[in-house]
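**Q** pasting a predicted model and its sequence here:
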Amino acid sequence: MADYNTIRTGTAAGARVGEVDAGLRAHMNKVYGTMSVGTFITFLAAWAISGLATTADPSAGVAQISSDTYLTQLGSALYTSPLKWLIMFAPLLFVFGFSAGINRMSAATAQTVFYVFAAVMGLSISSIFLVFTGYSIIQVFLVTSIAFAGLSLWGYTTKKDISGWGSFLIMGVIGLIVASIINIFLGSPAIAFAISILGVLIFAGLTAYDTQQIKNEYIEHARYGDSEWLGKSAIMGALRLYLDFINMFMFLLQLLGNRE
């Protein structure tokens, strides 16, 4: 963990403390701004795709999913054909590819790829508008936003070093992924409930952890003045917090959402 107090009291670095503080604020604003745009793109894409995938006209539908809602041909392809498996795992594959290739991208390209990823995520979660009521989606989104803001603020301001949480939280994420894949085939409500509770707790911890790590990484590298690295670092920071938010939202929706 970068020692911010050392940076503040050192002779050479102390002379630049105002610059570091201003740079850190700008960096975090970039992180949160990029994450917010990505989140907006995701939910806009999810809402638009769900609208194209359903219809109230029986003659235009190919499968009935409720008393007055039918799947269109697009909806049938997205949600009932084997294509649904590709859509389900596409964001995970995208994240691995993005993380592996970002060093070969410019900051501008990385930001564009992040927004494309956000749209892909929107496609992947678009079925929530078929499963849950619009009111409950908005309600859970607001609850997630408040929780995320509080956790991220704590991670940013706390003097406690929580870097030790990282390995346990990553192990928890891997366990969630494995358990979720297994439960796709088991379909156990009890396992799904347990996964949702653990998911909320794990991504709540990751929100605070990632925020502190993003702050510390900036402080550690700001002295080198590498604007290209800092630009890409902001994009990766936005990606980390974006994933924390989306996953926390999805697990809370499973727990609190009202189904259609």
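**A** Alright, I've got the coordinates.
**Q** okay, CA-based contacts and neighbour counts for the rest of this
**A** Will do.
**Q** give the contact list for residue 93.
**A** Not one residue lies near residue 93 by Cα atoms under 8 Å, 6 or more residues apart in numbering.
**Q** quick check: residue 115 vs residue 36, distance?
**A** Using Cα to Cα, to the nearest Å, residue 115 is found at 11 Å from residue 36.
**Q** who's more crowded, the two?
**A** In terms of neighbours (other Cα atoms under 10 Å), residue 115 is the more surrounded of residue 115 and residue 36; the figures are 21 against 15.
**Q** wait, that one touches residue 41, no?
**A** Yes - Residue 115 lies in contact with residue 41 (Cα atoms under 8 Å); the separation is 7.2 Å.
**Q** pull out the buried residues from the strand or helix carrying residue 29.
**A** Per DSSP states H and E: residue 29 is located in helix 17-53. By neighbour count on 16 or more other Cα atoms under 10 Å, the buried set for helix 17-53 is 17, 20, 24, 27-28, 30-32, 34-35, 38-47, 49-51, 53.
**Q** off-centre distance for that helix?
**A** Helix 17-53 has its C-alpha centroid displaced from the chain centroid by 10 Å (Cα atoms, centre = their mean, to the nearest Å).
**Q** now the element after it, going C-ward?
**A** strand 54-55.
**Q** same for that following strand, what does it pack against?
**A** strand 69-71 (3 or more Cα pairs under 8 Å, 6 or more residues apart in numbering; DSSP states H and E).
**Q** helices or strands up against the strand it packs on?
**A** The contact analysis (3+ Cα pairs under 8 Å, 6+ apart) places strand 69-71 against strand 54-55, strand 63-66.
**Q** got the buried residues for it?
**A** Within strand 69-71, the residues that count as buried by 16+ other Cα under 10 Å are 69-71.
**Q** now do stretch 149-159
**A** Residues of stretch 149-159 classed as buried: 151-152, 154-156 (neighbour count, 16+ other Cα under 10 Å).
**Q** can you check stretch 72-86 too?
**A** For stretch 72-86, using 16+ other Cα under 10 Å, the buried residues are 72, 74-76, 78-79.
**Q** relative to residue 199, which of those residues is nearest.
**A** Taking Cα to Cα as the measure, residue 79 is the one of the buried residues of stretch 72-86 closest to residue 199, at 23.8 Å.
**Q** and that closest one, how far from residue 183?
**A** In terms of Cα to Cα, residue 79 sits 18 Å off from residue 183.
**Q** putting a second one here so we can go through both:
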Amino acid sequence: MSFDSPSRFPAREQVLVRGASDVERRFMSAVYRWMTLGLGVTALVATAVASSETLLLAIVGNRILFYGLILAELALVIWISAAVNRLPAAAAGGLFLLYSAINGATLSVVLLVYTGASVGIAFLTTAGTFAAMSVYGTVTRRDLTGWGSFLFMGLIGIVIASLANLFFRSDMVSWVVSCAGVLVFTGLTAYDTQKLRAYARAGGGAAAAPVSGALSLYLDFVNLFLSLLRLFGNRR
């Protein structure tokens, strides 16, 4: 019978830690790749629709089609999130890219309402803020789990206020919602990043998990971008 020398345990622990770090790194790399691909598809489709009078009239000019696309977006988000443990990676990726394309079509009006300079500045500001908060979610030793309930309540409040403002059309409510959106989605970026890394470290092995994670961060990015654009963007 042989026994491991106590001096060998630290080395073994280092191997385990290194292995966990590699798994986490590969998982997050896949998440960011999918997220970047989704943003690229959204940008391309939004530009294509905004540049085509025919497509623009077909989508934005038809209320039934426009709201049908929005409902399709909601259905896809729910589907991907709910079926993450059952969907094959390829199917989840296809659904995510379909969602990104539909979102690009519905967001094409943004390119018409705001100046190109405003869109560009808002995008760069969003990218910088997102990167900073994602890094914070990675390096901080603080457990951000406690943020979840507050951020979720803030998100529900934003949704309710936005729906109510469809009828009241108050500039003040719109401004407050946009400010709240910046705070909530900035916080969600750090929160979701830490949550995804914890999932990877815990050995979460669902094939579609990187796509589901990419969807979460994609939504944080897009909603932060829209909130900043509404606050600081110049209309045409």
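**A** Nice, I can see it. This one's a predicted model, so the numbers in the text were calculated from it and none came from an experiment.
**Q** care to give me the TM-score?
**A** The TM-score (TM-score structural alignment, normalised by the length of the second structure) is 0.90; 227 aligned residues with a Cα RMSD of 1.8 Å.
**Q** mind putting the buried residues of strand 69-71 of the first structure into TSV with distance to residue 230 of the first structure?
**A** Shown next, in TSV, are the buried residues of strand 69-71 of the first structure (distance: Cα to Cα, whole Å):
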residue	distance to residue 230 of the first structure
69	48
70	48
71	45
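**Q** and residue 229 of the first structure, how many neighbours?
**A** 17.
**Q** quick one, what contacts it?
**A** Residue 229 of the first structure makes contacts with residue 107, as judged by Cα under 8 Å, 6+ apart.
**Q** next: the one 10 residues further on.
**A** Residues near residue 239 of the first structure by Cα under 8 Å, 6+ apart: 35, 114.
**Q** what residue of the second structure takes the place of it?
**A** Residue correspondence to the second structure (TM-score structural alignment): residue 239 of the first structure is matched to residue 215.
**Q** would you map the helices across the second structure?
**A** 8-51, 53-59, 63-82, 89-106, 108-113, 116-139, 147-168, 171-201, 209-232 (DSSP state H).
**Q** got the angle between the third one and helix 89-106?
**A** Okay, so that is helix 63-82 of the second structure. 150 degrees (axes from the mean of the first three to the mean of the last three Cα atoms, to 10 degrees).
**Q** in helix 63-82 of the second structure, what's buried?
**A** 66, 69-70, 72-73, 76-77, 80-81.
**Q** circling back: closest one of the buried residues of strand 69-71 of the first structure to residue 234 of the first structure?
**A** Nearest member of the buried residues of strand 69-71 of the first structure to residue 234 of the first structure, counting by Cα to Cα, is residue 71, at 39.6 Å.
**Q** what's the distance between that closest one and residue 64 of the first structure?
**A** 6 Å.
**Q** kindly report the same for residue 166 of the first structure.
**A** Counting by Cα to Cα - residue 166 of the first structure and residue 64 of the first structure are separated by 45 Å.
**Q** next one: residue 221 of the first structure
**A** 56 Å.
**Q** and of the buried residues of strand 69-71 of the first structure, the nearest to residue 132 of the first structure?
**A** residue 69 (13.4 Å).
**Q** wait, the closest one touches residue 55, no?
**A** Yes - using Cα under 8 Å, residue 69 of the first structure makes contact with residue 55 at a distance of 5.8 Å.
**Q** tell me the residue in the first structure aligned with residue 105 of the second structure.
**A** Match for residue 105 of the second structure (TM-score structural alignment): residue 123.
**Q** circling back: for residue 136 of the first structure, which of the helices and strands packed on strand 69-71 of the first structure is the nearest?
**A** strand 63-66 (17.9 Å).
**Q** buried ones in the closest one?
**A** Under 16+ other Cα under 10 Å, the buried positions of strand 63-66 of the first structure are residue 63.
**Q** now that strand, how far from the chain's geometric center?
**A** Distance, centroid of strand 63-66 of the first structure to centroid of chain: 30 Å (Cα atoms, centre = their mean).
**Q** okay, that strand sits on what stretch of the second structure?
**A** Against the second structure, strand 63-66 of the first structure falls on no residues (TM-score structural alignment).
**Q** show residues contacting that strand.
**A** 70-72, 76.
**Q** right, and the match of residue 105 of the second structure touches residue 49 too?
**A** Yes - counting by Cα under 8 Å, residue 49 is a contact partner of residue 123 of the first structure at 6.7 Å.
**Q** post-alignment, stretch 29-49 of the first structure versus the second structure, mean distance?
**A** In the superposition against the second structure, stretch 29-49 of the first structure averages 0.7 Å from its aligned positions (mean Cα distance after the TM-score superposition for the first structure).
**Q** likewise stretch 143-157 of the first structure?
**A** Once fitted to the second structure, stretch 143-157 of the first structure is off its aligned match by 0.4 Å on average (mean Cα distance after the TM-score superposition for the first structure).
**Q** report the aligned residue range of the second structure for that stretch.
**A** Counting by TM-score structural alignment, stretch 143-157 of the first structure sits on residues 125-139 of the second structure.
**Q** repeat for stretch 178-195 of the first structure
**A** Using TM-score structural alignment, the residues of the second structure aligned to stretch 178-195 of the first structure are 160-177.
**Q** for stretch 197-217 of the first structure, which positions count as buried?
**A** Going by 16+ other Cα under 10 Å, stretch 197-217 of the first structure has these buried residues: 198-200, 202-216.
**Q** count of residues packed around residue 164 of the second structure?
**A** 13.
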